[in-house]
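**Student:** Okay, here's the prediction I keep looking at, along with the sequence it came from:
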Amino acid sequence: MGLIARLFRDTRGGVALIMGLSAPAVVLGVAASVEYGNIALRRTQLQNAADNAALRAANELALVSSDTYIQNLAVEAAFDAARATDPKITRVRAEIQNRRSWVKVEITETVKSVIGRALTLPSSEVSVSATGQVVGTSRICLLALDTKARETLHLHKGARVTAEGCALYTNSSARSAAKIEDNANVTASLLCSAGGVEVKSATINAEQMTDCPAKADPLAARTPPTVSGCDHTNRVVDGSKTPTLSLMPGRYCGGLKITKGAQVTLMAGIYTIDDGPLKVENASIRGEYVGFYFTGDAGGLVFDPKSTIDLSAPKDGPMAGLLFFENRTVSNPLEPLLDLLSPVPPPPLGSTPMRTYRIVSDNARNLLGTIYLPAGRLVIDAKKPVADRSAYTIIVAKQVELFDGPNLYLNTNYSATDIPVPKGVGPKTERSISLVQ
């Protein structure tokens, strides 16, 4: 009995006993960590394969009409990428979604498990997915450049935009970047917002996309025309004194006002409207191959309801294809007012300084060319169609607002005119490919 008692009190060799008993658990834990790391690495490899396949297939959406071809392309691309890192047997599925603007790729792979086999779980499933989207396949007819303000594209009080076959974009990240309300109507191939689209009591006949990648200013590289000395200062054409008149291109310092029934023909060339507005009040202006360059804080324009406007952009020179072009900087702009017109509604809170370009004319049927106002707010509140007789009209402005019932037409008959379309808008737009998820 004494020997037995001493045996139980003897602690010699205890550490070895503990190590011996715990060793299998330690080895199992290390092996599990290594295996988990390998599975995590494989998941990353498969996710990269899905991402690449989704982007490649999305790029083909604008080029290929066959859904089967695009799905097969996505599957093959995913297989190739997945097997390049590990030649296991994977399962790939591709699906075209969201009215043919998304391609979703799913990859599933069975991963064998040494540790799992010991626990009656010899394998596990690793699944990943990616969705690629294509933006910009439609022709750009309108782009609101402001990246932060609310309602950078705003239609209300029965306003309409008819842009069949082309797209409307807004770069603002605000939840109401595009706001369509109060019986307004949009007809286009695409309404694409970097932020959100808010619709209230309105109709949108267009594919809607939110969280679109913001589009860089497609005309940012255009060089402004050269400005020389003043050819005219505070020029006023009074129809009660001079009913008809032809004006020559040049620099109109302090602006240009055409009023009281005057009928003015503009000779071809560039009209620099410097530190004053272009005003047409109860009068008419007509000009072929003319471009207006606005500069100075007092720049801008206003066409009153009784004015007649018939203009086409230059076909060559520094303003080729540009009907309106403005200096890209402004610090303290003044709104151009006419006695008979009330001020326009204020711009959204948080807006930076902008010149105002207001078209109220009920006879502005031809505005052929591109309206480029990178520091401007275009306001159209006519009650009759605007630009409906133009072969094409493109608008790139900081903000665009339509109210009081106009119908702005953004036609796309580019081949019907010799006025060139600036690169980056119209028929030659760049596609933007990105991952949705």
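**Tutor:** All right, it came through fine. Numbers count the residues shown, from 1 in each chain.
**Student:** CA atoms for contacts and neighbours, from now on please.
**Tutor:** Noted.
**Student:** So which elements touch the longest helix anywhere in the chain?
**Tutor:** Criterion DSSP state H: the longest helix present in the chain is helix 14-61. Judged by 3 or more CA pairs under 8 Å, 6 or more residues apart in numbering; DSSP states H and E, helix 14-61 is in contact with helix 67-85, strand 102-112, helix 114-118, strand 123-135, strand 432-435.
**Student:** Alongside the first one, take a look at this:
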Amino acid sequence: MNNIGDLLRSKSGNFGMAAALISLALAVGVGVSIDYSRALTNRQQLQQALDAGLLAAMSKTSLDDRRNALQNVLRANGEGTSVMAVDFDFGSNLIMNQNTDGSVTASLQDKVDTTFMQIIGQKTLPIRVKSTAIATGTTKGGTCIWSLGSSGQDVLVNSGATVTAPDCRMDVASTANPAFIMNSGSAIKFGKFCVKGKNYIKNGGTLDNLEVGCTPNPDPYAGKLPEPTLPTTCTTSGYPNGNTFSLAPGMHCDVGFNGSPTITFQPGLHIIKGRMIINSGAKVIAEGVTFYFPDTNSEIRANGALTFTGKAPTTGTYKGILMFEKTSVASNNNNKTQYIFNGSNGETLEGIIYLPNRNVTYNSTTNVAAKISMVVNQIIFNSANWKVEPYDGGASSSSGKMVRLVE
């Protein structure tokens, strides 16, 4: 009997130990689940903070300014919560990169202290979040270039043409067949390439974000630009001699410049009546300047290798207008003429360019860095290298842009 009793007591002790181990395992499992659940909650809070901070940061322009703005939002969202300690090290835990499409990606890592998992030696759980945002377009619609014509082949992109404008739309009003032609060896990269018609010819090349059957934004300047009264006399005419010229505001009538001079247009309104010919190799400075063409036979014709800086006035009657033509008479509007921009060493353009009666051609290698709002009838790109941003009237930040998360 004693042997049987001893055996039963032994088995009872083993069952008790097994039950205790099972209970401990269950407790640890529940504890692990609680720790992971808290880590998941913190991760969600961190993701929300990162998304909100990155959207706010995109109102800045430089990557450093965006990083500072993001850190400020993250600190504000972290106060009074379990997300990020007061002494959180952004330097080693926050990574921001500018992507090739203009978007910005931010990656953030943190850790959550465990409670139950410390029993098995796991004192913290890592959490990582990532977000990507992009600022595109403007509150005015984001259009940089309008082509208003609809007689066929209203936009022609030839081999060698490159236009990089991810924050811009190009609006093509043509419903002709074809509305536009694009040839191989070219690259047109707008945020949106909106064509009203549905017929086009694409022989190759790269065309980003094409949308046919699209409703283009309307001409924003029709009948709204203040047309000046012409002076009774010309300020400049003929072919003046010299290597350096400083032209006062006024009317310049059939003017030409020999050699390769430096021509400075003083701030103000410059009326170009007839043709102004600027020879190859010239340097043109026109800051705070508006050019006005009183008829469609008037133009500035540059003969290549030009260096040109043109910026519109920031105040006054012609604020924001770099170049425009008379559109209040039928004789101009019924006379669509060619306007040729020959090759340049480099151009910087800033302002409104309003030439709705011109079929504009960019020849040779025209290197343009532009903040423009340009309206033409037709446009041909020949070996033109453009980098284009929307003209915002002189604002320096991207606060007018539409910001969205893309990841």
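**Tutor:** All right, it came through fine. Note that the structure is predicted; figures quoted are calculated from it, not measured.
**Student:** thinking again about what came up before, same list (the helices and strands packed on helix 14-61 of structure 1) but as TSV, adding distance to V237 of structure 1 and mean neighbour count.
**Tutor:** Output for these, formatted as TSV (distance: least, CA to CA, whole Å; neighbours: other CA atoms under 10 Å):
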stretch	distance to V237 of structure 1	mean neighbour count
helix 67-85	61	19
strand 102-112	56	22
helix 114-118	90	13
strand 123-135	47	19
strand 432-435	48	18
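**Student:** Ok, which of those comes nearest K279 of structure 1?
**Tutor:** With CA to CA, the closest approach to K279 of structure 1 among those belongs to strand 123-135: 38.3 Å.
**Student:** what's downstream of that closest one, the next helix or strand?
**Tutor:** The helix or strand immediately downstream of strand 123-135 of structure 1 is strand 139-144, counting by DSSP states H and E.
**Student:** Trace Q153 of structure 2 over to structure 1, please.
**Tutor:** In structure 1, the residue matched to Q153 of structure 2 (TM-score structural alignment) is E151.
**Student:** right, and that match touches A178 too?
**Tutor:** Yes - the pair E151 of structure 1 / A178 is scored as a contact, 5.2 Å apart, by CA atoms under 8 Å.
**Student:** With neighbour numbers in mind, choose between those two.
**Tutor:** Higher neighbour count among E151 of structure 1 and A178: A178, with 31 against 27, using other CA atoms under 10 Å.
**Student:** Okay, the equivalent of the more buried one over in structure 2 and D171 of structure 2: tell me how far apart.
**Tutor:** In structure 2, the residue matched to A178 of structure 1 (TM-score structural alignment) is F180. Distance, F180 of structure 2 to D171 of structure 2, using CA to CA, to the nearest Å: 12 Å.
**Student:** thinking again about what came up before, okay, the helices and strands packed on helix 14-61 of structure 1 in CSV with distance to I395 of structure 1 next?
**Tutor:** Converted to CSV, the helices and strands packed on helix 14-61 of structure 1 look like this (distance: least, CA to CA, whole Å):
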stretch, distance to I395 of structure 1
helix 67-85, 33
strand 102-112, 27
helix 114-118, 62
strand 123-135, 18
strand 432-435, 20
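**Student:** P213 of structure 1 and S173 touch, don't they?
**Tutor:** No - assessed by CA under 8 Å, P213 of structure 1 is found out of contact with S173, at 9.6 Å.
**Student:** any common contacting residues for these two?
**Tutor:** Shared between the contact lists of P213 of structure 1 and S173 (criterion: CA atoms under 8 Å, 6 or more residues apart in numbering) are residues A194.
**Student:** Which positions in stretch 250-269 of structure 2 come out as buried?
**Tutor:** Residues of stretch 250-269 of structure 2 classed as buried by neighbour count (16 or more other CA atoms under 10 Å): 250-257, 260-269.
**Student:** In three-state terms, label S37 of structure 2 for me.
**Tutor:** State at S37 of structure 2, reduced to three classes by DSSP: H, G, I helix; E, B strand; the rest coil: helix.
**Student:** if I pick the match of A178 of structure 1, what's in contact with it?
**Tutor:** With CA under 8 Å, 6+ apart, F180 of structure 2 has these contacts: G152, Q153, D154, V155, L156, N199, Y200, I201.
**Student:** What subset of those is buried?
**Tutor:** Neighbour-count burial (16+ other CA under 10 Å) applied to those gives G152, Q153, D154, V155, L156, N199, Y200.
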